[in-house]
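> Below is the sequence, then the predicted model.
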Amino acid sequence: MSAVAEETTRPCPQCGTRIRVDRRFIAWCAACDWNLDPQPPQPEPKRFARAEQALARRHGEQLLAEMLSGAEPRPRRDAPAVLAVALALAVHGVTVVLAVVGVWCAVAGRGGPGTFLGLLLLAVAAVLVPRFPKLPDDRPVLFRADAPELFALVDEIAGVVGTRGVHAVVVDERVNAAVTTYGVRGRRLLVLGMPLWEILTPEERIALLGHELGHYANGDTRHGLVVRTAVRSLSLWHHTLRPLPDPSPAEMVVNVLYVLPRLLVRGVLALLLRLTARAGVRAEYLADRLAARVASTQAAAALMDRLLIADSLGVFLRSESGKAALGGSRSTREAAARADELWGALTAYTASVPEYEYERQRRVGARRGHRVDATHPPTHLRRTCLLDGPHVEAAVVLDADRKHRIDQEVAAARTEVARRILRDGFTG
């Protein structure tokens, strides 16, 4: 895919207005919205997904109105959040009970049927026990000693948003970024997608870090270990208790016995999602506000525009990896040079994306609403919240020298990720 704009004009087939056309992007009409979203309709979501979408839509619009009115959002430990944690603890309590009863049955059964039942209960409890994520062993991981300037920037931004920094940074190939935890002690982890990091200006990079660290500052209940692992356990139960397909007479009996437990699990899971829905949407708005505080309102809004073209960037990277595969094997030096060239080509491609493609993506987001992602408010609402609210200037500035030092610290990871994309294809 070329990084050079190839624009022509032609009349809109619906209203006749002259429209600009770049063969790399979907042709559409801003006057009548012809061909705005030509993708086939999304399949009808399942019940849980529909419920999440409805809740996210309602809470997204309500919280937008609150944010623009100047009202402060509820404290992060409001009644629904407290109930969600209590319900999640009860779910984990079931796992503990299964383990305790399993041990008792295994010991008291003395090799008989009771022992078999005990071992079965212990196996179920082992599956449901909360897992503590580990650092990936197949992606570059940076610690403070590896990238002191990057961690100093993260610490400075964390201080502005009202939290603390991270213990490690993982660099991967996604056009995204995230924060999470790893290990039993819940150490903080920042995941930086190098394709996204590469295309951002220094101001937008600060906004990205401010948004992600803002999730720690806001205490997003749904991303907490207790609630997140409880949702996982309930989802696993719900999947396990699904009706057996094409059942035999004996399996029909099992399906009947599954009905009530499945309905109970479904109800608890739906309640947990409902209790955390508002907190999740609220956390995104507040993280955006914190991104604006550290990087400026304009930088935070510009970051959202970059995220709008994530799919187009993915298409470009897949195209480049396909070309690399056709080129066959290369020497180590040639492969490293090709990896560095990839980022330059991606940056040039991003710079060539026309404004009317960004506008199309904004309108598509407004039309689709929460049909694509029920965990975030639609981008057009988040952008409105920033641009229609109070404008603020940057509290943290990344000058050229500091940016250069950070680029040097992540250079090895940058090359490794590019080589992985060219060798294995883009899957982010």
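Now that the structure is in, tell me what you want to look at.
> Going by C-alpha atoms from here, please, whenever you check contacts or count neighbours.
Will do.
> what about the helices in the stretch 151-300 of the chain?
For the stretch 151-300 of the chain, the helices defined by DSSP state H, counting those that start in this stretch cover 194-199, 202-218, 225-240, 249-295, 297-308.
> Can you check what angle separates the fourth one from helix 225-240?
Between helix 249-295 and helix 225-240, the angle comes out at 150 degrees (axes from the mean of the first three to the mean of the last three Cα atoms, to 10 degrees).
> Determine the set of other helices and strands touching helix 249-295.
Under the contact criterion of 3 or more Cα pairs under 8 Å, 6 or more residues apart in numbering; DSSP states H and E, helix 249-295 touches helix 47-69, helix 79-108, helix 148-161, helix 202-218, helix 225-240, helix 297-308, helix 379-387.
> and that helix with helix 47-69, angle?
Orientation of helix 249-295 against helix 47-69 (the same axes, to 10 degrees) gives an angle of 20 degrees.
> here's the one I want to compare it with:
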Amino acid sequence: MPVDSRFAAWCGVCDWNVDPAEPAEEPGRLARVRRTLARRHGERLLAEVSAGGALRPGKDTSALLAHGIALAVHGVTVALVAGGVWCVVGGWGNPVVVVAGLFLVALGWSLRPRLPRLPKDALLLYRADAPALYGLIDEIARVAGTRSVDVIAVDADVNASVTTCGVRGHRLLTLGLPLWETLEHRQRIALLGHELGHYSNGDTRRGAVFGTAYRSLTIWHYYLEPTEDPAPLEMLANLVYLVPRSLVSGLLMLLDQLTLRSKQRAEYLADSVAAQAGSTEAAVELLDRLLVAESVHIALRRESIRLRALPRSAGRSEGRQDGLWEVLAAHVESIPEHEYERQRRVGARRGHSVDDTHPPTHQRRACLLVGAPVPAAVVSDADREQRIAAELADARGQVARQIVRDGVDG
């Protein structure tokens, strides 16, 4: 067995110790149902793709039904507010009716649709701040068949994501520098292709109507949770809440049933855009890098602790973060192949137990490797990479200082 003290020792023949820290079973019937549905849809979808089936974006009957339910959920919220206002206005002078009306208005207000907003405390880059990076994203957006992003947020997460903010629909790309700085040029293009692919692949769950309704239902579910070790009055409340709680749980399960297939298909479609933009090889390499994201997180935390421990009297109080990204990139380059293979096998064993919305990484790799490899449609030369690095230089310094100052969660 190959042994590296930084990683678990395991046997590639019998899989001994391949997953020494198996995840704890998440409690709750809803969570178990979600995992079961995710596994069923994921295996069926992968079988279709492996058999030569085509992945096509768009809304199917299930997605349309999910949107209908979402509109009904918003209708209930509107009815609560309208009923509360009617009680306050029509029952003025009757304290009981007014209090009931105010309660309905407050309840409806807490359930109101809330669109994501641009993060106030994040480091935002606009087109004038990073023209070369935006130019690269524009080129990838054309490959994805969608428009580009309006603003880029840079943070300290080992992740990347896209969302739509506000009533004007501003597109926000969030780039986690700990992930970006550990990727090679082609892998970065594949990463951007994957994220932009979410804008063009018909992902039902990313829609404003569905997303806000799903949030309202989860708030309802929280409000109706039974009290543990209840007193007599709380026992009565638990009984009263039984029927509405069952209804909300049933709606959440139904929405999962209607949209999980669409969600997983959207991930496969986003991976296909990543392959079109950066090549199949780069998209597969990107998935492998995501497999070791936890190792990157641990290395980042360890290095931030080491840098914070440096003596300030040595003139390092302002420059302690120097070299953070280089150390992190060197760590990722030093991860042996047998650790990547272990993580692939861990993903196959755990399946959807960790994330019931994304297909497991080993299934996404298998889907990418079906058929002939796709060459890169977007190529970045050394000059462009240098210009992008220069545009991100200030952000690299600010995020590194934040990591050293505040540490890393987890």
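Looks like it came in fine. As the structure is a prediction and not an experimental result, all values here were calculated from the model.
> what TM-score do we get after superposing?
In this superposition the chains share a TM-score of 0.96, using TM-score structural alignment, normalised by the length of structure 2; 409 aligned residues with a Cα RMSD of 1.5 Å.
> circling back: figure out which of the helices of the stretch 151-300 of structure 1 is closest to L128 of structure 1.
Proximity to L128 of structure 1, assessed across the helices of the stretch 151-300 of structure 1 by Cα to Cα, is greatest for helix 225-240 (5.4 Å).
> before we move on, back to that, so which of the helices of the stretch 151-300 of structure 1 is the most packed in?
Mean neighbour count, computed with mean count of other Cα atoms under 10 Å, is highest for helix 202-218 among the helices of the stretch 151-300 of structure 1, reaching a mean of 25.
> how close does it sit to structure 2?
In the superposition with structure 2, the average deviation recorded for helix 202-218 of structure 1 is 0.3 Å (mean Cα distance after the TM-score superposition for structure 1).
> count of neighbours near the counterpart of L153 of structure 1 in structure 2?
Aligning on TM-score structural alignment places L153 of structure 1 opposite L136 in structure 2. As a burial measure, L136 of structure 2 scores 19 neighbours (other Cα atoms under 10 Å).
> can you pull the contacts of the closest residue to D150 of structure 2 other than its chain neighbours?
Once flanking residues are discounted, D150 of structure 2 sits nearest to R171: 5.1 Å by Cα to Cα, 6 or more residues apart in numbering. By Cα atoms under 8 Å, 6 or more residues apart in numbering, the residues touching R171 of structure 2 are 148-151, 162-165.
> chain center to stretch 159-171 of structure 1: distance?
Remark: stretch 159-171 of structure 1 is offset 17 Å from the chain centroid, using Cα atoms, centre = their mean, to the nearest Å.
> same question but for stretch 8-21 of structure 2, I mixed them up
Taking mean C-alpha positions (Cα atoms, centre = their mean), stretch 8-21 of structure 2 and its chain are 28 Å apart.
> Over in structure 1, find the residue span it aligns onto.
Taking TM-score structural alignment, stretch 8-21 of structure 2 hits residues 26-39 over in structure 1.
> Going by neighbour count, list what's buried in the matching stretch.
Residues of stretch 26-39 of structure 1 classed as buried: 27-30, 35-37 (neighbour count, 16 or more other Cα atoms under 10 Å).
> ok, now stretch 36-43 of structure 2?
Within stretch 36-43 of structure 2, judged by 16+ other Cα under 10 Å, the buried ones are 37-39, 41-42.
> Next, the mean deviation of it compared to structure 1.
Here stretch 36-43 of structure 2, set against structure 1 after superposition, deviates by a mean of 1.4 Å using mean Cα distance after the TM-score superposition for structure 1.
> residue range for stretch 273-282 of structure 2 in structure 1?
Aligned by TM-score structural alignment, stretch 273-282 of structure 2 corresponds to residues 290-299 of structure 1.
> should've said stretch 334-349 of structure 2
Going by TM-score structural alignment: stretch 334-349 of structure 2 matches residues 352-367.
> and stretch 70-90 of structure 2, how far from structure 1 on average?
Following the fit onto structure 1, the mean deviation recorded for stretch 70-90 of structure 2 is 0.5 Å by mean Cα distance after the TM-score superposition for structure 1.
> Contacts for that stretch next, please.
97-109, 111-113, 209-210, 213-214, 216-217.
> List buried members of the residues you listed by neighbour count.
97-105, 107-108, 111-113, 209-210, 213-214, 216-217.
> rewinding a little: between all of the buried residues of stretch 26-39 of structure 1, which two are at the greatest distance?
A30 and D37 (11.9 Å).
> Would you indicate which residues of stretch 381-399 of structure 1 are buried?
By 16+ other Cα under 10 Å, the buried positions in stretch 381-399 of structure 1 come out as 381-383, 385-386, 394, 396.
> Ends of that stretch, what's the gap?
Stretch 381-399 of structure 1 has an end-to-end distance of 31 Å (Cα to Cα, to the nearest Å).
> how close does the nearest residue to V396 of structure 1 once chain neighbours are set aside sit to L192 of structure 1?
Computed as Cα to Cα, 6+ apart, the closest residue to V396 of structure 1 that is not its neighbour in sequence is V294, at 5.4 Å. In this view, V294 of structure 1 and L192 of structure 1 are 18 Å apart by Cα to Cα.
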